[in-house]
Each structure stands twice: as structure tokens, then as C-alpha cells.
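In: Task: produce atomic coordinates for the following.
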Amino acid sequence: MSPIKIGIIGGSGFANPDLFTEEGSKEVKTPFGNPSAPYRIGKVNGIECVLLARHGANHTIPPTYVNYRANIWGFKELGCTHIIATTACGSLQEDVHPGDIIMFNTFIDRTNLRTSTFFDGTVTDKTKGVCHIPMEPALCDKLAEVIYNTACERNVKAHPKGTVVCIEGPRFSSIAESKLYRSWGAHAVNMTAVPELCLAKELGLLYCSVGVVTDYDCWHEVIVNAQDVLKCFKKNIEKVSSVLHTAIPKIASMSWDDDIESLKKVVASSMVN
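Out: Next comes the predicted model:
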């Protein structure tokens, strides 16, 4: 069984020393520029992990201007095989409540200003050609299942699957947009799923997204605002941290050789040179 290394994308909730034992930090230079912040190197419940604050150490980078390519490339450079991404999201359904977590399994892309591939032929010889990566499955179901089952064991309200609509941001949805997304049957809306998950798949990284539901967007009775979203996210990130504290050793004890090899073949078969 080959060793694995887990990357975690998230916020300040992982600064809790009871969760994360930090051994240092590392700045990574990539062909695509600088990642959002230095990578924190350490252990979660004894398992080696790499942590990155998606929006920078002080949440100063808007969703559109996150350097997603540099962030994901850096995880690969540091030897990561898996990525667990935490993200705030707004619920689009009555039964998905603020405080719940939701494991996304597919997405609808409503962004329009972001580069969603490494393979544009402009940056590095390693990314020559065109990569027509399939997006079904969009995320790693096996990884999501471990986290969902762990949440249930810890009595954390969780949803095993869900469709996320990724909007450009940083503005929130209009009421017309929110109602449209609901009519599509989507479960949540956020601003960072794309191109993060697409880029991870292109590099052969097993990726899952843990949505932390912070609000009901604007279709519900209360209009969403940024301060309430951040307050709810910070309140509930400890809940997610406790789930990951238990789930990560489980992930590390499993064999992922077949999953990694299968994804490598998908990437190779997607290339047109």
C-alpha cells in the first residue's frame, strides 16, 4: 500500500492546536505564480497533512482572484495525493439547513473570469497539449463517503451528496438567480468550487469538497450578508474540524492505489497533443 499525503484547503479553524500539530511552513514557487499563502506542514491526529488558506492568511483574496492553479500545483509539488476542501455555501433547499455539512458530488459552473485548466500551452512544458478531462465523477466519491460516514458517527447533520452552483462572486446572487438555481434542483451555491476541483482532477489528485452551510442565500426569508456568513462559518468550522480529526486517520489507513492509478489513466486518456 503506497503512502498518501492529505492536503486541506480551508480557513482559520485548522489553527486549533488540538487538531493540527504544526511542524513548519513552506513557500512554493509555481509556474503559475504564488499560491494564496505559505503551506502549513504538520499532522492531523498523527497523520501528515498540508494546509492552505484559500483566501490568504487574513482572507484578503476575493474568489475570482484566488490563484487556483498555483494553489493546486503547490499541493502536487509537496507530494499530496488527496485534497479535502472546506467551503462556505448557501442552501438552496429547505431541508439543507445552516450548520449542516454537505458533500458535493457534482456542480454547475456559473463563473466566467477564471482559467479552469493547466493545459493552455502558455506556461510550462509540463502542461502542453489540451486536456479534455471528464467531470463525471466530478469529485472523489470514496473520499466523500468516509467523511460523511464519520460525520454521522459524530452526530453531525450531513448530506451525502449534493449539487453546488459555483458563481463568480464576490457578490451574492440576485433573487431571480437564486430562484433559478433552486428550479434546477441544485442544493447549494458557493464561489470557489470551480475551477479548484477541475484543476485537482487534471493533476490526478483525489479531491472532495465539504460544504459548510451558512445561510439560505436570498430566496428565503432572511437576506444573506457577508458578516453573517463569516460568523456562521467560524461557528461551524470546529464541527468540521472534529469530523476531519476522526476521518483523516481512517483515510490514511485505507488503500488508495487503485483509485490513484485509475485517475492517472483518466488524465492520460484525456490528453490531446
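In: going forward, measure contacts and count neighbours with C-alpha atoms only.
Out: Noted.
In: And the strands in this structure, which stretches?
Out: Assigned by DSSP state E, the chain shows strands spanning 6-10, 20-26, 39-44, 47-53, 82-91, 101-103, 106-110, 130-131, 158-159, 163-167, 188-190, 206-215, 271-272.
In: how about this one, so we can line them up?
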Amino acid sequence: MAHAKIGIIGGSGLYKMEALKDVEEVTIDTPFGPPSDAIILGTLDNTRVAFLARHGRNHTLLPTELPFRANIYAMKSLGVEYLISASAVGSLREEVKPLDMVVPDQFIDRTKNRISTFFGEGIVAHITFGEPICTKLAAVLADAVESLQLPDVSLHRGGTYVCMEGPAFSTKAESHLYRSWDATIIGMTNLPEAKLAREAEIAYATLALATDYDCWHPDHDSVTVEMVVANLHRNATNAQKVIQETVRRLTENPPESSAHSALKYAILTPLDKVPAATKQKLELLLKKYL
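Out: Presented below is the predicted three-dimensional model:
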């Protein structure tokens, strides 16, 4: 059985990892359907990692269409314990410039049409989510960014990621509202991804890559699609360097994460009362508690 302790989900612009060696594609069937694409297993500095293009390698899936449950379940089935989410975002703050990197520590969920849990169908669980990012994994990620001293890139530790439904971008009124909430960045994909990773007991952290200022900015109209696409490509190049350094650090010193036992006190339903079909469906998540 293929195995990887570290998983990477690549967002807009990051559809493959150039540095991966000994690459193999793994097609995984899950109880929640197929993931966004085949998962690419490869070696990064002697460490086996699993890479998934969030929107598919040809960017064919809208944010709302993403099979979030299948993506996380597939990573869990490969043994992933640490999940790095690389995500393109818009900036809600003047100081977060295009090409900057943010490692957020909070989320605001503005999605409307997504299933954000593995549970239901006869089993109830309520994970704690006050700290939605694994702080230890986030620290490793931020330290990796800082150590590389990438040109034209500033690191912002902490901040709030607003996750909107999409696919249209914000209205100006919405953008100003999010700024009034002291939010830092805005994107369309990291929820319910982070919630499902927590339910799967996977440590999760976001590497947010700013492509542009959201529409609140007075100079927004001067931003062209060509500029945003150029920033996506530059971000993807930078992200791969950060991910490689993060993987090296995680391999040398993997941190203990409270996410790895997130279900210990979260399941309210006695497991002997869970319907057999549901128990079988969720066996991958429940087996250490059965």
C-alpha cells in the first residue's frame, strides 16, 4: 500500500511539484467518490509525499464543485499526518502585497453550499475548532518561508482567512465588510477543507499566496488578469521552494499535534449504536476508537 506522512494540496497555479522524484500516480476510490485528481506520490529530499491538485491538474473544478471529503479521505488513506494547503488569495490589507505569503491562524466561513463534515447518518461528532490551524505545523511553515528570504516576498504570521463561496469575487461592499472584521485575506477553498482535516485527525496549515488586492483597493481597477496570472506563476515557483523546505524540517523534527487526537472526545454517539453501514463507511477515521 502506498504511504506518505506529508500531504500537499496545490491550489490555483500549483498543479504539480517539479522537484518530485520517483513519481507515481495513485487513483483512490473513497466512500465519498473520487478526489479532484489522481494523487501524485513522489520523493522530495528523500521524503515520500502525496500531492493533489485541488482543482484538478487542468483546473476543471469550481470551488463549490471540489470533492472536499474525498480529497481529505484519500490523504488519510495514504497515512498523511501533516497537510500543507497552498492557496491563492486576495489581500484585504494594504500591508499584504501581491506575492506576499500569509500563514493564517483563523478562518471565517462564508460558504453556503458545501458539506463540511464526514459525520451524520447515525453518528454525531463535534470537533473543537477554536484554533482551526495546527499552530505547530503553521510555525514550521512560517519558519521555512522566513529562512528562504525570497525576493519581493514578505511573510505575515497569523491573520484571518475569509472563505467565500465563489466563483464570483466579492462586491466592494462585501470587501469593505470583511476589512471591518479585521480579516487579512480572502479565498474560496480552505473551508471545509480545514474542518474535514481536523475530523480526519490530520494537522493542517495554509500557505496563502497573495495574487492581488481584493476589490476594496483604490488601485484595484489597474490590476489586469495578465498581472494576476503572472503572480500565480511566481507564487507557484515560490510555494514549491517553501514546501520543499517545510518537508525537510518536518522530516527532521515532526511536531506533536493536538489534531492527531481530535476525535478522542468529539464523538457523542456510542459506537455500538452506530449503524453498521456508517461504521464501515467511516472505519478509516474511527478504527482507533472502535
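In: Can you calculate the TM-score here?
Out: In this superposition the chains share a TM-score of 0.90, using TM-score structural alignment, normalised by the length of the first structure; 261 aligned residues with a Cα RMSD of 1.8 Å.
In: can you redo the strands of the first structure as TSV with mean neighbour count and distance to residue 32 of the first structure?
Out: Converted to TSV, these look like this (neighbours: other Cα atoms under 10 Å; distance: least, Cα to Cα, whole Å):
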stretch	mean neighbour count	distance to residue 32 of the first structure
strand 6-10	24	18
strand 20-26	16	17
strand 39-44	21	16
strand 47-53	23	16
strand 82-91	25	19
strand 101-103	27	29
strand 106-110	17	22
strand 130-131	17	17
strand 158-159	21	35
strand 163-167	24	22
strand 188-190	27	24
strand 206-215	26	20
strand 271-272	13	20
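In: Could I get the contacting residues of the residue opposite residue 142 of the second structure in the first structure once aligned?
Out: Using TM-score structural alignment, the equivalent of residue 142 of the second structure in the first structure is residue 148. Counting by Cα atoms under 8 Å, 6 or more residues apart in numbering, residue 148 of the first structure touches 103, 158-160.
In: now do residue 5 of the second structure
Out: Per Cα under 8 Å, 6+ apart, neighbours of residue 5 of the second structure: 48-49, 78-82.
In: Of those residues, which are still contacts in the first structure?
Out: Counting by both residues aligned by TM-score structural alignment, their matches' Cα atoms under 8 Å, these that remain in contact in the first structure are 48-49, 79-82.
In: Include distance to residue 57 of the second structure when you put these into a markdown table, please.
Out: As requested, those are arranged in a markdown table below (distance: Cα to Cα, whole Å):
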| residue | distance to residue 57 of the second structure |
| --- | --- |
| 48 | 20 |
| 49 | 17 |
| 79 | 22 |
| 80 | 21 |
| 81 | 23 |
| 82 | 22 |
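In: Just give me the closest of those residues to residue 203 of the second structure.
Out: residue 82 (4.8 Å; Cα to Cα).
In: Who are the contact partners of the closest one?
Out: Residue 82 of the second structure makes contact with 5-7, 137, 202-204 under the criterion Cα under 8 Å, 6+ apart.
In: Now do the helices in the stretch 151-290 of the second structure.
Out: 172-180, 190-199, 225-252, 276-281, 283-286 (DSSP state H, counting those that start in this stretch).
In: among those, which is the most enclosed?
Out: Counting by mean count of other Cα atoms under 10 Å, helix 190-199 has the highest mean neighbour count of these, with a mean of 24.
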